[in-house]
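Student: Predicted model and sequence follow; I will ask about them next.
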Amino acid sequence: MKLFENTNTPTNLMDVVDTPENGPIKGYVHSVESFGAVDGPGIRFTAFLQGCRMRCQYCHNPDTWNIGVGDEMTADQVLDDAERYKAFWGDTGGITCSGGESLVQIDFLLDLFTKAKARGISTCLDTSGNPFTRDQPWFGKFEQLMAVTDISLVDIKHINSAEHKKLTGFGNENILDMIQYMSSHNCDMWIRHVLVPERTDYDNYLTELGDYIKTLHNVQKVEVLPYHTLGVKKYHELGIAYPLEGIEPPTPDRIKNAEKLLHTADYTGYKTWKPGK
């Protein structure tokens, strides 16, 4: 595989999941964080899975893009590692799968979350939704995954599909379809939006996004994530041109403006949320 190859052209998602005929399913793990405080409710053990097809201009983890590389681990290996920190989770913490894009490895993710629930561990999916499709067999696996997912952190990159494609390389129609599925099936979720000057920080788009979120059910929290430049060094080290060179993080006033237009103060369910599945 070429290093950081261009994968903007959609391909069959089923060709990248690990479904061996014999033996346990193995996932490709980029890294783990033992005490994640920003990866869902409570303190969480976060597994960052390898692989993502989108090329978000502000991505700060380009080292997670390539598919089919990383540390091979089984679900039980991840959970055995995670349970060493269970005493710190309380009644809201647990495990989170992030990325990269977790849904690229849906077979492993389903195996992991199913076994986590059997162990009494709360599960959280951190996703941007790009792999979502209603084509089978993928969609059936997604439905099973939602049944063992307590809450999802959904990153809406841009509400406008044309602008979403400029920003990430893909449109957002299937992503919004995934969110509608979650809403109509009462799946708890947090909505996240990265505020990027000259890309997403426009009042008309923020207002449209805020109005859209208002139509959804079971949104426990809405977060504005200010763009930062902490990942620039990785691009330089990997020899990749950084797409947002020269763009500075948003000012405090623009962050407050975005929070107002997205009505973040209206979503307070996260304060009392408990895993219910």
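Tutor: Noted; the coordinates are in hand.
Student: Going by C-alpha atoms from here, please, whenever you check contacts or count neighbours.
Tutor: OK.
Student: Toward the C-terminus, what is the element adjacent to the longest strand seen in the chain?
Tutor: Identified as the longest strand of the chain according to DSSP state E is strand 26-36. Per DSSP states H and E, strand 26-36 leads on to strand 44-49 as the next helix or strand towards the C-terminus.
Student: helices and strands around the helix or strand following that next one, which ones?
Tutor: Sequence-wise, the next helix or strand downstream of strand 44-49 (DSSP H and E) is strand 71-74. Applying 3 or more CA pairs under 8 Å, 6 or more residues apart in numbering; DSSP states H and E, one finds that strand 71-74 contacts strand 26-36.
Student: Contacts for the strand it packs on, please.
Tutor: For strand 26-36, the surrounding residues in contact (CA atoms under 8 Å, 6 or more residues apart in numbering) are 18, 43-50, 64, 68-75, 82, 85, 99, 105, 108-109.
Student: That one versus strand 44-49: what angle between them?
Tutor: Interaxial angle, strand 26-36 versus strand 44-49 (axes from the mean of the first three to the mean of the last three CA atoms, to 10 degrees): 150 degrees.
Student: residues near Arg84, how many?
Tutor: When neighbours are defined as other CA atoms under 10 Å, Arg84 has 11 of them.
Student: My error: substitute His185 in the last question.
Tutor: When neighbours are counted by other CA under 10 Å, His185 comes out with 14.
Student: Tell me how far it lies from Tyr28.
Tutor: Here His185 is placed at a distance of 29 Å from Tyr28 (CA to CA, to the nearest Å).
Student: Ser152 too?
Tutor: 20 Å.
Student: More neighbours: the two, which one.
Tutor: Neighbour totals were compared for Ser152 and Tyr28, and Ser152 leads with 24 against 21 (other CA under 10 Å).
Student: close enough to count as contact, the more buried one and Arg192?
Tutor: No. Counting by CA atoms under 8 Å, Arg192 is not a contact partner of Ser152; they are 10.5 Å apart.
Student: Next, count neighbours for Leu238.
Tutor: Leu238, neighbours per other CA under 10 Å, totals 12.
Student: what do you get for the one 4 residues further on?
Tutor: Counted with other CA under 10 Å, the neighbours of Tyr242 add up to 17.
Student: likewise Gly129?
Tutor: 21.
Student: which non-adjacent residue is nearest it?
Tutor: Ile175 (4.9 Å; CA to CA, 6 or more residues apart in numbering).
Student: and the one you found, what element?
Tutor: Judged by DSSP H and E, Ile175 forms part of helix 173-184.
Student: List the buried residues of that helix.
Tutor: 174-176, 178-180, 182-183 (16 or more other CA atoms under 10 Å).
Student: so which of the residues you listed comes closest to Lys234?
Tutor: Ile175 (27.4 Å; CA to CA).
Student: Please name the residues that touch the closest one.
Tutor: 128-130, 132.
Student: got JSON lines for those residues, with secondary structure and distance to Thr264 too?
Tutor: Shown next, in JSON lines, are the contacts of Ile175 (DSSP: H, G, I helix; E, B strand; the rest coil; distance: CA to CA, whole Å):
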{"residue": "Ser128", "secondary structure": "coil", "distance to Thr264": "19"}
{"residue": "Gly129", "secondary structure": "coil", "distance to Thr264": "21"}
{"residue": "Asn130", "secondary structure": "coil", "distance to Thr264": "24"}
{"residue": "Phe132", "secondary structure": "coil", "distance to Thr264": "26"}
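Student: this is the comparison structure:
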Amino acid sequence: MKTSENTLRVHSIESFGTHDGPGIRMVVFLQGCKLKCLYCHNPDTIDTHGGKEYAIENLVERAVKMKSYFGKEGGVTVSGGEPLLQSKELVHFFKRLKEEGIHTNIDTNGRLLNHYAEELLDDYADLIMLDIKHMREDGYQMITGQKNKETTFNLAKYREASGKPMWLRYVLIPEITNKPELLHEMGSYFKDYKTIEKIELQPYHKLGIHKWDALGWDYKLKDARENTPEEINQAVHILKQYFKEVKTN
């Protein structure tokens, strides 16, 4: 997948992101993911051989030019795809960003925790946003097509032990993930975590279906419906019992 530790394989870049971490952010969507989530709205980021090679130094220069827009809260977020597949290269990227005084954030599904990922979490990632796909193994496999084997939760535990900030993200799919018992289960599991600043809820939508069609892939959630306002409010009410802040995107 990679040719040099001085480059990253990138799908796209958003210059003024406001939904991928605090403040205004430069969001670098990396190419490649080992999951194939049923609701993925960026399925074109899954192929590990796609995307384009970007020199890390060029990305740093681009971020530095945006520092005045970042203000006190903003910075750079790497999303995907799954960023931690390029952990070794991200260590170099984030190290340079920190040298330039730029806030760093990783949006990850948490399935990879190797030496380089640990170095990122310990030394260079000011924030991580951890995507919780499902609290139970059968549900996780149904959504992602892969086994979890506690990997997401192991990364959460590792981050908690570091004492550094973490946000959770969770997609609400009626009758699949938006069930009161699952929300209580998630809240109970994470209620004693000190590093979780907030949980962000993403109500289910079908905005990415056209991308699945373009790839010739079958979108298996065509019959899934969107949440009613009452269902979203109920989810927020439940999770507020466990988390400091609950945000709906």
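Tutor: Yes, it's here. Please read all numbers here as calculations on a predicted model, not as lab measurements.
Student: Could you get me the TM-score between them?
Tutor: After superposition, the two chains reach a TM-score of 0.93 (TM-score structural alignment, normalised by the length of the second structure), with 245 aligned residues with a CA RMSD of 1.8 Å.
Student: ok so, going back, show me which of the contacts of strand 26-36 of the first structure are buried.
Tutor: Here, 16+ other CA under 10 Å leaves 18, 43-50, 64, 68-70, 74-75, 82, 99, 105, 108-109 buried among the contacts of strand 26-36 of the first structure.
Student: Map the residue nearest to Gly129 of the first structure onto the second structure.
Tutor: Under the alignment (TM-score structural alignment), Ile175 of the first structure maps onto Thr152 of the second structure.
Student: ok, now how distant is that match from Asn178 of the second structure?
Tutor: 19 Å.
Student: Repeat that for Leu90 of the second structure.
Tutor: Counting by CA to CA - Leu90 of the second structure and Asn178 of the second structure are separated by 33 Å.
Student: Keep only the contacts of Ile175 of the first structure that stay in contact in the second structure.
Tutor: Mapping the contacts of Ile175 of the first structure onto the second structure (both residues aligned by TM-score structural alignment, their matches' CA atoms under 8 Å) leaves 128-130 still in contact.
Student: Out of those residues, which comes closest to Arg254 of the first structure?
Tutor: Of those, the one sitting nearest to Arg254 of the first structure (CA to CA) turns out to be Ser128, at 23.3 Å.
Student: Skip the chain neighbours and tell me the closest residue to the equivalent of that closest one over in the second structure.
Tutor: Counting by TM-score structural alignment, Ser128 of the first structure lines up with Asn109 in the second structure. Counting by CA to CA, 6+ apart, Asn109 of the second structure lies nearest to Asp131, which is 4.8 Å off, once chain neighbours are set aside.
Student: Kindly report the same for Ile95 of the first structure.
Tutor: Phe45 (4.6 Å).
Student: Go ahead and confirm that neighbour touches Ser98.
Tutor: No. Between Phe45 of the first structure and Ser98 there is no contact, the gap being 10.5 Å when judged by CA under 8 Å.
Student: for the stretch 101-250 of the first structure, what spans make up the helices?
Tutor: For the stretch 101-250 of the first structure, applying DSSP state H, counting those that start in this stretch gives helices covering 106-118, 138-147, 161-168, 173-184, 203-214, 232-238.
Student: Adding distance to Asp39 of the first structure, write these out as a markdown table.
Tutor: Shown next, in a markdown table, are these (distance: least, CA to CA, whole Å):
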| stretch | distance to Asp39 of the first structure |
| --- | --- |
| helix 106-118 | 16 |
| helix 138-147 | 18 |
| helix 161-168 | 22 |
| helix 173-184 | 19 |
| helix 203-214 | 20 |
| helix 232-238 | 22 |
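Student: Just say which of those helices is most tucked in.
Tutor: helix 106-118 (a mean of 21; mean count of other CA atoms under 10 Å).
Student: by contact count, what packs against that one?
Tutor: By 3+ CA pairs under 8 Å, 6+ apart, helix 106-118 of the first structure packs against strand 26-36, helix 75-82, strand 122-127, helix 138-147.
Student: now for these, which one comes closest to His164 of the first structure?
Tutor: Nearest to His164 of the first structure among those is strand 122-127; the distance by CA to CA comes to 15.4 Å.
Student: Just the angle for that closest one relative to helix 138-147, thanks.
Tutor: Using the same axes, to 10 degrees: strand 122-127 of the first structure against helix 138-147 is 140 degrees.
Student: returning to that earlier point: quick one, which of the helices of the stretch 101-250 of the first structure gets closest to Ile255 of the first structure.
Tutor: Comparing these by CA to CA, helix 203-214 comes nearest, at 11.2 Å.
Student: What is the aligned counterpart of Tyr235 of the first structure in the second structure?
Tutor: Aligned partner of Tyr235 of the first structure by TM-score structural alignment: Trp212.
Student: Help me confirm that its match comes into contact with Tyr219.
Tutor: Yes. Trp212 of the second structure is within contact range of Tyr219, at 6.3 Å (criterion: CA under 8 Å).
Student: how about a markdown table for the helices and strands packed on helix 106-118 of the first structure, with distance to Pro249 of the first structure added?
Tutor: Shown next, in a markdown table, are these (distance: least, CA to CA, whole Å):
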| stretch | distance to Pro249 of the first structure |
| --- | --- |
| strand 26-36 | 23 |
| helix 75-82 | 34 |
| strand 122-127 | 23 |
| helix 138-147 | 34 |
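Student: nearest residue to the alignment partner in the second structure of Thr92 of the first structure other than its sequence neighbours?
Tutor: Counting by TM-score structural alignment, Thr92 of the first structure corresponds to Glu73 in the second structure. In space, and not counting its chain neighbours, Glu73 of the second structure is closest to Gly23: 4.8 Å by CA to CA, 6+ apart.
Student: Spit out the contact partners of the one you found.
Tutor: Taking CA under 8 Å, 6+ apart, we find Gly23 of the second structure in contact with 70-75.
Student: Can you find the partner of it in the first structure?
Tutor: Superposed on the first structure with TM-score structural alignment, Gly23 of the second structure falls opposite Gly42.
Student: And the residue nearest the centre of the second structure, how close does it get to Asp223 of the second structure?
Tutor: Nearest residue to the geometric centre of the second structure (CA atoms, centre = their mean): Asp107, 2.8 Å. Computed as CA to CA, the Asp107 of the second structure to Asp223 of the second structure distance reads 28 Å.
Student: what does Pro165 of the second structure give?
Tutor: Pro165 of the second structure sits 37 Å away from Asp223 of the second structure, going by CA to CA.
Student: So for the two, which sits in the more crowded spot?
Tutor: For Pro165 of the second structure versus Asp223, neighbours defined as other CA under 10 Å are more numerous around Pro165 (18 against 7).
Student: What is the aligned counterpart of that one in the first structure?
Tutor: Per TM-score structural alignment, Pro165 of the second structure is aligned with Asp188.
Student: do the same with Val10 of the second structure
Tutor: Match for Val10 of the second structure (TM-score structural alignment): Val29.
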